[in-house]
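**Q** with the sequence up front, the predicted model follows.
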Amino acid sequence: MNINLQKKSAAQAAVNYIDEGMIVGLGTGSTANYFIEALSKKIKAANWHLTCVTTSTKSRQLAESLGIHVVSIDDVNHIDVTVDGVDEFDPQLNGIKGGGVALLFEKIVALSSNKNIWIVDTSKKSDKLGSFLLPVEIIPFGSVQLFTKLSQMNLKPQFRVDNQNQKVLTDSKNYIIDVDISHVSDIHKLADTLKSLTGIVEHGLFLDLCHTVIIGGEHIEKIDR
């Protein structure tokens, strides 16, 4: 089964975790888009009334275009379940997120959720995090100084740029620096170190947050933490 079909099957399986009346977090990225589309069909078929919170402008626009009721995260007091993709995850269900430039909002929503489900294709499974570069969201002011600090930490930083070689901006108008953590043995220590650096808004290490991973394919695989 090709990658897109794996994503679609995982997304469809995740709809089974949603019930009438829930408050649902909607992730960002190609796999999350498949879930938003599948959820929209279920809402219409079952005549459900759901409240949804999104992790990016793009996800909100897609959800609203499909008739899904979307509110601000500050309009709810909790989120029952959030369904999102992940760029890479390990056997402990720790992951790297941020390939879609939405890591800050994704982490805020994840931390407000009673349950987090990641939907993935088979390529996202890894024995050790680091095959995918770790996104770090930083404020523009002093960004070169922070870039130098990350270089000194042997993280081989690189600003994320678009096709016109312009620095990519997040929904919060921040920059993304991608760093190499393939040599890092203690990811929890790294997470704490990155958060301690002034100018870093958030990093893409999602540690001890995911409850269930659904891997799409001809036979759906589910991994619980």
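**A** Looks like it came in fine.
**Q** hey, let's count contacts and neighbours off CA atoms from now on
**A** Will do.
**Q** got the contact list for H188?
**A** L207 (Cα atoms under 8 Å, 6 or more residues apart in numbering).
**Q** on contacts alone, who are the packing partners of the longest helix that the chain contains?
**A** Determined from DSSP state H, the single longest helix within the chain is helix 30-46. Where contact means 3 or more Cα pairs under 8 Å, 6 or more residues apart in numbering; DSSP states H and E, helix 30-46 is packed against helix 3-14, helix 57-65, strand 79-84, strand 113-120.
**Q** try it again with 6 Å
**A** If you count contacts as 3 or more Cα pairs under 6 Å, 6 or more residues apart in numbering; DSSP states H and E, helix 30-46 packs onto helix 3-14.
**Q** tell me what angle the helix it packs on forms with helix 30-46.
**A** On the basis of axes from the mean of the first three to the mean of the last three Cα atoms, to 10 degrees, helix 3-14 is oriented at 40 degrees to helix 30-46.
**Q** give me the next element, helix or strand, following helix 3-14.
**A** The first helix or strand that comes after helix 3-14 along the chain, using DSSP states H and E, is strand 23-26.
**Q** one step back: how far out from the middle of the chain is the helix or strand following the longest helix of the chain?
**A** Using DSSP H and E, the next helix or strand after helix 30-46 towards the C-terminus is strand 51-54. With Cα atoms, centre = their mean, to the nearest Å as the basis, strand 51-54 stands 15 Å off its chain's centre.
**Q** structure B:
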Amino acid sequence: MTNEKNMKKIAAEHAAKYVQDGMRIGLGTGSTAYYAILKIGEMVRGGLNIQAVATSEASERLAVEQGISLTPVQHMDRLDLTIDGADELDDRLRLIKGGGGALLREKITAYQSDRLVIVADEVKQVTQLGAFPLPVEIVPFAYEWTVQSLARLGCSVQIRRNLSEGFYVTDNGNYIADCKFQLITHPEELSMRLGSIPGVVEHGLFIGMADQAIIGCQDGTVRILHSGSSEAKNIFDS
């Protein structure tokens, strides 16, 4: 049986096969996107020519280490493809993202991409979202009021912390409120309600954005889900 690390690697390396010469690529953030960046770096060192942007400072550093040249976003109108991870996804490709703290940049990059491919291990696929706490990026000013507003949506809220440095601060200088709903029955409605709260910069519900999900499975295959279809196709990845 394949362990979680290898499931992530299988999914990420399968997604990297979609990257073609001359493409403009968005590089995601997180433990599964990490393997995609490693594979794309290997392809670049082998002669692949791409333009790339990263969704976090951590992914920027990794890309540079792997020999991937990064292009300033103002020099690209659109991206052909973004490969990114997810903390949870359902059969309709609705996602929870932001466990790595980069949800705002991830959503901006996904919005500007012609195609968003999600990579994940099979543990991340769920029948209903909500077991993973929903990350919400909020401004530091009057964050206590914003937390109160979030809690009125029916969740318990914790401001994310570093182990020894107080509150976690995003690359954009904001805080992350992790909202525990347990079960999100109406993601689209929740998305709108979150967006109406002053102090919320962005939230980790990605709805109607993913075009495809590549899921690494314990048996060494990848399961591919397409937007608008609940049909899964199992493909052996050798």
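**A** That came through, no problem. Predicted, not measured: the structure shown is a model, and the values here were computed from it.
**Q** what's the TM-score here?
**A** Scored against TM-score structural alignment, normalised by the length of structure 1, the superposed chains reach a TM-score of 0.97; 224 aligned residues with a Cα RMSD of 1.0 Å.
**Q** residues of the longest helix of structure 1 that come out buried?
**A** 30-43 (16 or more other Cα atoms under 10 Å).
**Q** same deal with stretch 118-132 of structure 1?
**A** Residues of stretch 118-132 of structure 1 classed as buried: 118-122, 124-126, 128-132 (neighbour count, 16+ other Cα under 10 Å).
**Q** number of residues surrounding G142 of structure 1?
**A** Number of residues near G142 of structure 1 (other Cα atoms under 10 Å) recorded here: 11.
**Q** separation between the closest residue to it other than its chain neighbours and I177 of structure 1?
**A** Leaving out its chain neighbours, the residue that sits closest to G142 of structure 1 by Cα to Cα, 6 or more residues apart in numbering is G199, at 7.4 Å. The gap separating G199 of structure 1 from I177 of structure 1 is 12 Å, by Cα to Cα, to the nearest Å.
**Q** who's more crowded, these two?
**A** Legend: neighbour count by other Cα under 10 Å for G199 of structure 1 and I177, higher for I177 (25 against 17).
**Q** tell me how far the residue lying farthest from the centre of structure 1 lies from L93 of structure 1.
**A** Residue farthest from the centre of structure 1, counting by Cα atoms, centre = their mean, is N47 at 28.1 Å. Per Cα to Cα, N47 of structure 1 is found 34 Å from L93 of structure 1.
**Q** which residue is nearest the middle of structure 1?
**A** What sits nearest the mean C-alpha location of structure 1, by Cα atoms, centre = their mean, is K97, with 4.6 Å.
**Q** ok, the nearest residue to that residue once chain neighbours are set aside - contacts?
**A** Leaving aside its sequence neighbours, K97 of structure 1 sits nearest to G204 (Cα to Cα, 6+ apart; 4.8 Å). Residues near G204 of structure 1 by Cα atoms under 6 Å, 6 or more residues apart in numbering: I96, K97, G98, L103, L134, P135.
**Q** go through these and flag which are in strands.
**A** I96, L134, P135 (DSSP state E).
**Q** what about G29 of structure 1, neighbour count?
**A** 21.
**Q** for Y18 of structure 2, same thing?
**A** By the criterion of other Cα under 10 Å, Y18 of structure 2 has 12 neighbours.
**Q** what's it aligned with over in structure 1?
**A** Using TM-score structural alignment as the criterion, Y18 of structure 2 maps onto Y17 of structure 1.
**Q** A10 of structure 1 versus its match, what's the distance?
**A** Taking Cα to Cα, one finds Y17 of structure 1 at 12 Å from A10 of structure 1.
**Q** overlap in contacts, those two.
**A** Counting by Cα under 6 Å, 6+ apart, nothing touches both Y17 of structure 1 and A10.
**Q** do you know how far V201 of structure 1 is from Q152 of structure 1?
**A** Distance from V201 of structure 1 to Q152 of structure 1, by Cα to Cα: 19 Å.
**Q** which one's more surrounded, those two?
**A** Applying other Cα under 10 Å to V201 of structure 1 and Q152 shows that V201 carries more neighbours, namely 17 against 11.
**Q** ok, for V200 of structure 2, nearest residue in space, not its chain neighbours?
**A** With sequence-adjacent residues excluded and distances taken as Cα to Cα, 6+ apart, V200 of structure 2 is closest to I138, at 4.5 Å.
**Q** isn't that neighbour right up against P198?
**A** No - at 8.9 Å, I138 of structure 2 does not count as touching P198 under the criterion of Cα atoms under 6 Å.
**Q** tell me which of those two has more neighbours.
**A** Taking neighbours as other Cα under 10 Å, I138 of structure 2 and P198 compare with I138 leading, 24 against 12.
**Q** next one: that one from G101 of structure 2, what distance?
**A** Distance, I138 of structure 2 to G101 of structure 2, by Cα to Cα: 12 Å.
**Q** residues touching the aligned partner of G130 of structure 1 in structure 2, list them.
**A** In structure 2, the residue matched to G130 of structure 1 (TM-score structural alignment) is G130. Taking Cα under 6 Å, 6+ apart, we find G130 of structure 2 in contact with F181, Q182, L183, I184.
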